[in-house]
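> please work out how this folds:
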Amino acid sequence: MKALTVRQPWAGAIAHQTKRVENRSWRLPAKHVGTRILIHAGAKPDQDAIVYGDHLDAYSAIVAVATITGCHWADTWDCCGPWAFNKTFHWTLADVIALPEPVPAKGALGFWTPDEDDLAAVLRQDTGVAW
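Got it, this is the predicted structure:
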């Protein structure tokens, strides 16, 4: 299973709110469409983000599991709701499950593979989802 690092507050918004689009400057490789991934909260916050909500206390930790359902280029602000940015690739997410306990892990740029201990700690959690 692959993981994707997302800065806070965005990782928390994916895990605990309604953010179902991840804005990226690069196109999602086709092999990832339809796959389950881990959402990892990066070590540093996005300094330009406006923080809403109270689920932003996890940094350098895996916080959720999600399915990537697709990717498209967006020329407008309103194609994927209030979380979507203009002039970016929108990676659409579904079936998001927040982990009851964030799993500390060091992230990386792009997709990365968690080590066996981190993946085992995620899999031990009762998320109600079959892996």
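> only C-alpha atoms from now on, for both contacts and neighbour counts.
Noted.
> residue contacts, residue 49?
By C-alpha atoms under 8 Å, 6 or more residues apart in numbering, the residues touching residue 49 are residue 9.
> can you tell me the SS state at the spatially most central residue of the chain?
Nearest to the mean C-alpha position of the chain, by C-alpha atoms, centre = their mean, lies residue 39 at 3.6 Å. Recorded secondary structure, residue 39: strand (DSSP: H, G, I helix; E, B strand; the rest coil).
> can you pull the contacts of it?
Shown in contact with residue 39 (C-alpha under 8 Å, 6+ apart): 3-6, 11, 15, 62-66.
> now residue 42
Counted by C-alpha under 8 Å, 6+ apart, residue 42 has contacts 5-8, 59-61, 107.
> distance of it relative to residue 20?
The gap separating residue 42 from residue 20 is 18 Å, by C-alpha to C-alpha, to the nearest Å.
> just checking, residue 118 touches residue 106?
No - between residue 118 and residue 106 there is no contact under C-alpha atoms under 8 Å: 9.7 Å.
> another for comparison:
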Amino acid sequence: MRTAQLPEGDWIRGISIKQPWIAAVLAGAKPVENRPRPWKPGWVLLHASKSIDQPALRLPLVARAVRGRQLATGAVVGIARITDCHQDPAGTEPCSEWAHREAWHLLLRDVQELPLPVPARGQLGPWKPSPDLITRVFQQLPDFHP
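The predicted structure follows:
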């Protein structure tokens, strides 16, 4: 199997997101991830946390986005590129229907879902994936070019 030619060094991080929020990102419905602190732009592995936000499954916006999708947990399920990180100015409308007031909004672009989840441990905040995890993820994305 051919693998992508990847950059050397520290170029990618992991982000852990609970289901069903990450399924909405993978479906292309949710372009914004809300965080308490700012993140740097760049590529991230999309990791589905082990827990599922059960109340979120009852929200119409979420239910429409994830209908019929598998809700894998405890695994890397895709990749994305953070292109911007901002807070909406006070008194303005949120940048997206998915954006929470007071949160930092990570704009996710170039989202690619993996054909098969790759079991992995995530953590809070940006985390550094192991070289082995990066290899296993990008074996599934042979045409990826950062």
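> post-alignment, the lengthiest strand in the second structure versus the first structure, mean distance?
As assigned by DSSP state E, the longest strand anywhere in the second structure is strand 104-119. Comparison of strand 104-119 of the second structure with the first structure after fitting gives an average deviation of 0.8 Å (mean C-alpha distance after the TM-score superposition for the first structure).
> list the helices and strands that strand packs on?
helix 21-26, strand 32-35, strand 75-86, helix 131-138 (3 or more C-alpha pairs under 8 Å, 6 or more residues apart in numbering; DSSP states H and E).
> just the angle between the longest one and strand 104-119, please?
In terms of direction (axes from the mean of the first three to the mean of the last three C-alpha atoms, to 10 degrees), strand 75-86 of the second structure departs from strand 104-119 by 170 degrees.
> what do you get for the last one?
Orientation of helix 131-138 of the second structure against strand 104-119 (the same axes, to 10 degrees) gives an angle of 90 degrees.
> tell me which of the contacts of residue 39 of the first structure persist in the second structure.
Counting by both residues aligned by TM-score structural alignment, their matches' C-alpha atoms under 8 Å, the members of these that carry over to the second structure are 3-6, 11, 62-66.
> now, the most widely separated pair of the contacts of residue 39 of the first structure?
Maximum pairwise distance in the contacts of residue 39 of the first structure, criterion C-alpha to C-alpha, is 13.7 Å, between 3 and 15.
> still on that earlier bit, quick one: the longest strand of the second structure aligns where in the first structure?
Matched against the first structure by TM-score structural alignment, strand 104-119 of the second structure falls on residues 89-104.
> residues of the matching stretch that come out buried?
Buried residues in stretch 89-104 of the first structure, counted by 16 or more other C-alpha atoms under 10 Å: 89-94, 96-99, 102-104.
> stretch 111-124 of the first structure now?
114, 118-119, 122.
> any chance of the residues you listed in a markdown table with distance to residue 130 of the first structure as columns?
Shown next, in a markdown table, are those (distance: C-alpha to C-alpha, whole Å):
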| residue | distance to residue 130 of the first structure |
| --- | --- |
| 114 | 19 |
| 118 | 18 |
| 119 | 14 |
| 122 | 12 |
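> quickly name whichever of the residues you listed is closest to residue 55 of the first structure.
residue 122 (18.1 Å).
> which residue in the second structure aligns with that closest one?
In the second structure, residue 122 of the first structure lands on residue 137 (TM-score structural alignment).
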